[in-house]
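Asker: sequence first, then the predicted structure:
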Amino acid sequence: MTSEVLIVEDRGPIRVITLNRPERGNSLDARLGKALLETVRETAHSHSVRAVLLTGAGRSFCSGDDIAGVLALTGAEDLSAAAADESGQFYYPLICSALRAAPQPVVAAINGTVAGAGLEIACAADLRLCSDTARFGVKVLSIGHAGCAALLPRVIGWPRATELFLTSRWMDAAETHRIGLVSSVHAETELVPHALALAADLARSATGAIGCYKSFRAQTEHQSADQAVLSQQQLHETVLANVDDASEGPRARIERRQPRFTGR
């Protein structure tokens, strides 16, 4: 699946996906958008991949849609430059949806600039870490567009997301950590090793239960608190019926040993 614009590497049960357009800030064009979407969808069906690490090459995680592609969608340029499929559907919402639907835990290692569509993609990950040199921005209003109104508000709340949209300002790593957008901040050279260690811990866990949790999370997003609490009966029944590790965990606890989770 590795291509000129996307590097895909399996490190045991961890799939490392690296956006590889560093000369363009890893912005999404048609090639990268299509490659990333296809890779995430294929990964979701892989039984050997138990955790995903998403990062970017160079000094950016993903700076959003390629500006030339955005201009193309106005009809001013060739549509083939845009980060959209033949029907005009943007790739980044499909990528976000695929990341959220994937049963594996997804860790985003945000190594530098992230903006616009790239920020929504980061918010689609289950966990986010960043380097101390990373910067985060919505930035779409500065080019006359609107966006980051789907996943960013779910992570940091509507008031903060609205302020970032309206001001087009950058946030540094310390601020994003303070508001909960990232769980930890690391020196630039230590980011990926820390993210890999986290992904390895997750890969050793009961990843079948993680997949059930992610599915339940999506199901209950629009339910009331009472509805969601009552729906957890369905979550418990699903795990007991479909996750082999659900019996291994309690057995290991009773036998006073470490569980041997298989991810099934």
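Answerer: Cool, got the structure.

Asker: when you work out contacts or count neighbours from here on, use the C-alpha atoms and nothing else.
Answerer: Fine.

Asker: so Val49: helix, strand or coil?
Answerer: Using DSSP: H, G, I helix; E, B strand; the rest coil, the structure places Val49 in coil.

Asker: from what I can see it touches Ile14, true?
Answerer: Yes - Val49 lies in contact with Ile14 (CA atoms under 8 Å); the separation is 5.8 Å.

Asker: which stretches of the stretch 1-150 of the chain form helices?
Answerer: Assigned by DSSP state H, counting those that start in this stretch, the helices in the stretch 1-150 of the chain fall at 30-44, 67-73, 91-101, 117-124.

Asker: list the buried ones in the second one?
Answerer: Pointing back at helix 67-73 there. 67-70, 72-73 (16 or more other CA atoms under 10 Å).

Asker: and here is the other one:
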Amino acid sequence: MNDSSLRLERSGDLATLTIDRPQARNAINFPMLESLEQALDDLSGNLPRLLVIRAAEPGFCAGIDLKESREARSDFVRVRVGLMHRCLNRLRSLPCPVVAAINGVAVGLGCEIAISADLRIASPDARFCYPEPRVAVPSPSQHLIWLIGLARAQDMLLTARWIEAPEAERIGLATHIAEDLDRGVAELTDQIMDLAPLSMRRTKENLWITMTEGIEAASRHHQDGVTEAADTADRKEALQAFAEKRRPHFTGE
């Protein structure tokens, strides 16, 4: 990755992606999108058990870089928005669980990055907004509708209003609020890292198949997954640990 404003770091089976451009309130420009795509290549080629997305202060992400947009021609805009959607789709489809740690504001593209995570922990001062109508472009809606439903997405997108942390948690925009964000992320990380990686990947796949292909396809996928799991080392370890009344140690095999 060539852009220091977006860092991918690893500690064992845990990967952390940090947005670090505080001078622009962590707004995303084109080089950062290119770095994000490169990071996704790295993650796909060497999959961690868990990816955590977080941001440096003062807030999670102020959206797309409007200073870059001021000088952008339509051909550049098409390339940039295409890259943006490609990155978001790849982020959502990563086989491993993805957690977003949302501090402060998440605006526009910042919201899209946050809701591309499977689980979203927000600080009490977190705020969410899709302000695109205020800058004369349409808001993305396709994933938000799945997450919070049509009526709530309409309310959020067609008013461009701010959603404060308590409401975000109530409508599902945030999974939960943590008074101490770092501690909340650490506790959730420990919880997820104790689970069987192959099972988590299959479960995540099944969730998306249910949403995109329907219940029958998801049922077939689940049957295949349970059958394949029977011969894995992790399944045998889980049953042995149960018999011995101890915690299992999963290796992802």
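Answerer: Good, I have the coordinates. Since the model is a prediction, treat every value here as computed from it, not as a measurement.

Asker: got a markdown table for the helices of the stretch 1-150 of the first structure, with distance to His177 of the first structure too?
Answerer: Listed next are these as a markdown table, based on distance: least, CA to CA, whole Å:
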| stretch | distance to His177 of the first structure |
| --- | --- |
| helix 30-44 | 26 |
| helix 67-73 | 28 |
| helix 91-101 | 21 |
| helix 117-124 | 14 |
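
Asker: what about the strands in the stretch 151-264 of the first structure?
Answerer: 171-172, 184-186 (DSSP state E, counting those that start in this stretch).

Asker: the longest one maps to which residues in the second structure?
Answerer: Residues 176-178 of the second structure are where strand 184-186 of the first structure aligns, taking TM-score structural alignment as the criterion.

Asker: can you list contacts of that stretch?
Answerer: 120-124, 165-166, 169, 184 (CA atoms under 8 Å, 6 or more residues apart in numbering).

Asker: map Phe90 of the first structure onto the second structure.
Answerer: Correspondence of Phe90 of the first structure to the second structure, assessed by TM-score structural alignment: Gly82.

Asker: tally of neighbours for that match?
Answerer: 12 (other CA atoms under 10 Å).

Asker: same check, this time on Asp224 of the second structure
Answerer: Asp224 of the second structure has 12 nearby residues by other CA under 10 Å.

Asker: counterpart of it over in the first structure?
Answerer: Using TM-score structural alignment, Asp224 of the second structure pairs with Gln234 in the first structure.

Asker: residues in contact with that match?
Answerer: Counting by CA under 8 Å, 6+ apart, Gln234 of the first structure has no contacts.

Asker: ranking the helices of the stretch 1-150 of the first structure by burial, who's on top?
Answerer: Of these, the one with the most neighbours on average (mean count of other CA atoms under 10 Å) is helix 117-124, at a mean of 26.

Asker: count of residues packed around the aligned partner of Val99 of the second structure in the first structure?
Answerer: Per TM-score structural alignment, the equivalent position to Val99 of the second structure in the first structure is Val107. Using other CA under 10 Å, Val107 of the first structure has 24 neighbouring residues.

Asker: try Val81 of the second structure
Answerer: 14.

Asker: same deal with Leu240 of the first structure?
Answerer: 14.

Asker: from what I can see it touches Ala246, true?
Answerer: Yes - contact criterion CA under 8 Å: Leu240 of the first structure and Ala246 qualify, at 6.0 Å.

Asker: which one in the first structure is aligned with Pro166 of the second structure?
Answerer: Structural alignment (TM-score structural alignment) places Pro166 of the second structure against Ala174 in the first structure.

Asker: need the contact list for that match.
Answerer: Going by CA under 8 Å, 6+ apart, Ala174 of the first structure touches 132, 185.

Asker: please repeat the previous calculation with a cut-off of 10 Å.
Answerer: 130-135, 182, 184-185 (CA atoms under 10 Å, 6 or more residues apart in numbering).

Asker: of the residues you listed - the most surrounded one?
Answerer: Cys130 (32 neighbours).

Asker: which residue in the second structure aligns with that one?
Answerer: Taking TM-score structural alignment, Cys130 of the first structure has Ala122 as its aligned residue in the second structure.

Asker: identify the residues contacting its match.
Answerer: Ala122 of the second structure sits next to 60, 100-105, 114, 165-166, 168-169, 173-181, 184-185 when contact means CA under 10 Å, 6+ apart.

Asker: 6 Å instead, please
Answerer: 101-102, 177 (CA atoms under 6 Å, 6 or more residues apart in numbering).

Asker: make a markdown table out of these and add distance to Arg202 of the second structure.
Answerer: Compiled in a markdown table, the contacts of Ala122 of the second structure are given as follows (distance: CA to CA, whole Å):
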| residue | distance to Arg202 of the second structure |
| --- | --- |
| Ala101 | 24 |
| Ile102 | 26 |
| Ile177 | 27 |
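
Asker: for these, which one is nearest Leu207 of the second structure?
Answerer: Leu207 of the second structure lies nearest to Ala101 out of these, by CA to CA, at 21.5 Å.

Asker: burial count for that closest one?
Answerer: 26.

Asker: contacts only, for it.
Answerer: 54, 121-122.

Asker: likewise Leu17 of the second structure?
Answerer: 7-8, 53.

Asker: map it across to the first structure for me.
Answerer: Per TM-score structural alignment, Leu17 of the second structure is aligned with Ile17.

Asker: same check on Ile209 of the second structure?
Answerer: Here Ile209 of the second structure is matched to Gln219 in the first structure, going by TM-score structural alignment.
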